[in-house]
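In: the following comprises the amino acid sequence and a computationally predicted model.
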Amino acid sequence: MHARIALLPGDGIGPEIVAEAVRVLQAVADRFSHTFELSEHLIGGAAIDAVGDPLPPDTLKACKQADAILLGAVGGPKWDDPNAAVRPEQGLLRIRKELGLFANLRPIKPLDALVDASPLKTDIVRGTDILFVRELTGGVYFGDSGRRDDGKTAYQEMVYSEAEVERIVRLAARLAQGRGGRLTSVDKANVLEPSRLWRSVTTRVLADEFPDVTLEHVLVDAMAMHLLVRPRDFDVVVTGNLFGDILTDEASMLPGSLGLLPSASLGAPKSEGGGPGLFEPIHGSAPDIAGTGKANPLATILCTAMLLRDGLGLPDEAAAVEGAVHDAVGSGVRTADIAAGAASVTTTEAADAVLERI
């Protein structure tokens, strides 16, 4: 296979972890006889500093022409002013919108070798395997907003259409068919009108198109509690933009470290005219450890596995990367964030351990 992959290192530790992921992609290409054409582009704070735009036109053009996109991280103290007219996060929101990336996938599956690192009891966490599917381009983050009464009153609309709910629920249901056959839809239908629409559309889509998938509706506040006491009970979880943002961050702590968790942002399938997917670790830019060699590259390396499977349709290659990460961690390879006071390895050494196993 010949594939074009756009690299967006971004800010903070982004360039370091993307560099290690590139080594993994090159190793996969060598082992499986592929050609990956890699090109690097600006996004976030680095792009603001260079050209004054968090998503420069050249970056967007390259991403649209790519088969998949790998992103490091954006943001940092230098650009933290929430009142600034131009902010790094705007680049992320724009690229999702421009590429039609309406679904964010976050797998939550603690590694057996690190289950003790979770802040929850081992018997609660062990065996957890949840795939969150978060709607990414609608809802309150994209609703009409503003100020009234001389700035003393603020508002932000939450808006969802039937079509938006249908497409995210169909994707989540298809994913559930390939896993445990169970779908949990999270809403706030007892209070919010958009959630009432969400629930009714979800019920209809599952009944009409996915009778083999078991559907459960859970209110968002209840789900926040369930994640801490019975996370093993969930298979695929689908929810809106705001609720998904909060719940996935909560669930990200089940494995014990943000440095282990990848994510994918996907749009329509290529067969339906969709564009490339975007793959990024869920942790931030961690500017406090940038350049120190302490960053954990494993989440970004696991992003390459998602990129290979969900972006390029290469499941065997993805499994090879995931297996290498699991073997490395199982053999005791630990970066500082998961070392629990024991000896730790550097960013590059952690990647070396994975490369040895591919």
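Out: Yes, it's here.

In: use CA for all of it now, contacts and neighbours both
Out: OK.

In: what lies in contact with stretch 178-194?
Out: 158-160, 172-173, 176, 195-196, 198-199, 202, 212-220, 223, 234-240, 243 (C-alpha atoms under 8 Å, 6 or more residues apart in numbering).

In: again, only this time at 6 Å
Out: Contacting residues not belonging to stretch 178-194 are listed as 176, 195-196, 213-220, 235-239 [C-alpha atoms under 6 Å, 6 or more residues apart in numbering].

In: for comparison:
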Amino acid sequence: MNKTIALIYGDCASPEIVRQAVRVLDKIADKYNHTFTYTRAYMGGEAIDKFGDPLPAAELEKCKAADSVLLGAIGGPKWEGLPGDRRPEKGLLRLRAGMGLYANNRPARIWPQLADASPLKKSIVDQGIDFIVVRELIGGVYFGEHKTFTQDGEKVAVDTMPYAEHEIERIGRIGFETAMKRRKKLTCVDKANVLDTSRLWRAVMHRLQAEYPEVEYNEMFVDNCAMQICKNPAQFDVIVTENMFGDILSDEASEITGSIGMVPSSSLGQGSCGLYEPIHGSAPDIAGQDIVNPIACILSAAMMLRYSFSMPAEADAIEAAVNAVLDAGFRTADMMADGCTKVGCTAITDEILKRI
């Protein structure tokens, strides 16, 4: 099978992990008789440096023309003083919107070998951490109107959080469909005691609920959910929520798994073309040292094979190899533990390649 992958190498330490993910993809292509053709696209800080724009139109078109996109991470201190419309993060928002990627799917899974690295009590971790946050990605407050003005002699800032029924329905359906493929349990997270948008979310989700009678459905306020993720994460299977709540909760969920260097994510829309990226940042403090953990990016590539390319055996091979490397005791610095062997970015990928 021939597939074109747009690669966004990203900023700071990010190119190091993307290069390792490409090595893994090349090994998969060789073993399973596929051809992966790579197209380089620029977004974020590197695009600002090259073009003065965090996502030029031509770079967006490269991504839309590809079969899928693999991204490292963007941003860093170098670009923090830029105006809002020229910051690296603006490029990411425009990329998601331009590709029509409205569903961000982020798994929160504890690898058994890393259980001791979780900040939660062992008694909580032993109950299991295996859920997924389905976050609406191109609506809500991040894409609403933003304005700052002067009123009565002082500045006032306003950010709006708009949602239309069709935006809620399409992400809600993704949530229910995801639950059907897992343990058939769905939690809708909102702030319906305060926000009109949340009350609209509930109304739409109630309509969808009738189409999925097999799914155990419940609702939870976002502040309670934030506490429950730390107190009893085993209760969750699929969480579906709006953009800002999902941004915060998925970051919290990734932290309880032991290392954000192990957490991949996918962003999907109507078609099979998606955006796959690790959930961590660009790690400017360790850039160029070959010590950053590439596994989240490698697992993101595995998600791309599974969800965009319909290559489940190939995705399984990558995940099994990662599991075997952890079993063998190899660790990067972020997940190092007593009795394990500390290795760098390239070296741990070498070990993964040996096991594919």
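Out: Great, that's in hand. Quick caveat: nothing in here was measured; it's all calculated off a predicted structure.

In: out of the contacts of stretch 178-194 of structure 1, which are buried?
Out: 176, 195, 213-215, 217-218, 220, 235-239 (16 or more other C-alpha atoms under 10 Å).

In: and these, which is closest to residue 340 of structure 1?
Out: residue 235 (29.2 Å; C-alpha to C-alpha).

In: how about that closest one: what's its closest non-neighbour residue?
Out: residue 130 (4.9 Å; C-alpha to C-alpha, 6 or more residues apart in numbering).

In: name the SS class of the residue positioned nearest the centre of structure 2, please.
Out: Centroid-nearest residue in structure 2: residue 265, 3.0 Å away (criterion: C-alpha atoms, centre = their mean). Secondary structure assignment for residue 265 of structure 2 (DSSP: H, G, I helix; E, B strand; the rest coil): strand.

In: one step back: among the buried ones among the contacts of stretch 178-194 of structure 1, which are in strands?
Out: Among those, the members found in strands (DSSP state E) are 214-215, 217-218, 236-239.

In: once aligned to structure 1, how far is the lengthiest helix in structure 2 on average?
Out: What stands out as the longest helix in structure 2, according to DSSP state H, is helix 14-32. Compared with structure 1 after the fit, helix 14-32 of structure 2 shows a mean deviation of 0.5 Å (mean C-alpha distance after the TM-score superposition for structure 1).

In: out of the ones in strands among the buried ones among the contacts of stretch 178-194 of structure 1, who's nearest residue 314 of structure 1?
Out: Distance to residue 314 of structure 1, by C-alpha to C-alpha, is smallest for residue 236 among these, at 21.9 Å.

In: please say which position in structure 2 the closest one maps to.
Out: Under the alignment (TM-score structural alignment), residue 236 of structure 1 maps onto residue 238 of structure 2.

In: same check on residue 108 of structure 1?
Out: Residue 108 of structure 1 maps onto residue 108 in structure 2, by TM-score structural alignment.

In: let me have the ones in strands among the buried ones among the contacts of stretch 178-194 of structure 1 in CSV, extended by distance to residue 80 of structure 1.
Out: Shown next, in CSV, are these (distance: C-alpha to C-alpha, whole Å):
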residue, distance to residue 80 of structure 1
214, 43
215, 41
217, 37
218, 35
236, 34
237, 31
238, 30
239, 28
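
In: ok, which pair from those is furthest apart?
Out: Farthest pair in those (C-alpha to C-alpha) is 214 and 239. Separation: 15.9 Å.
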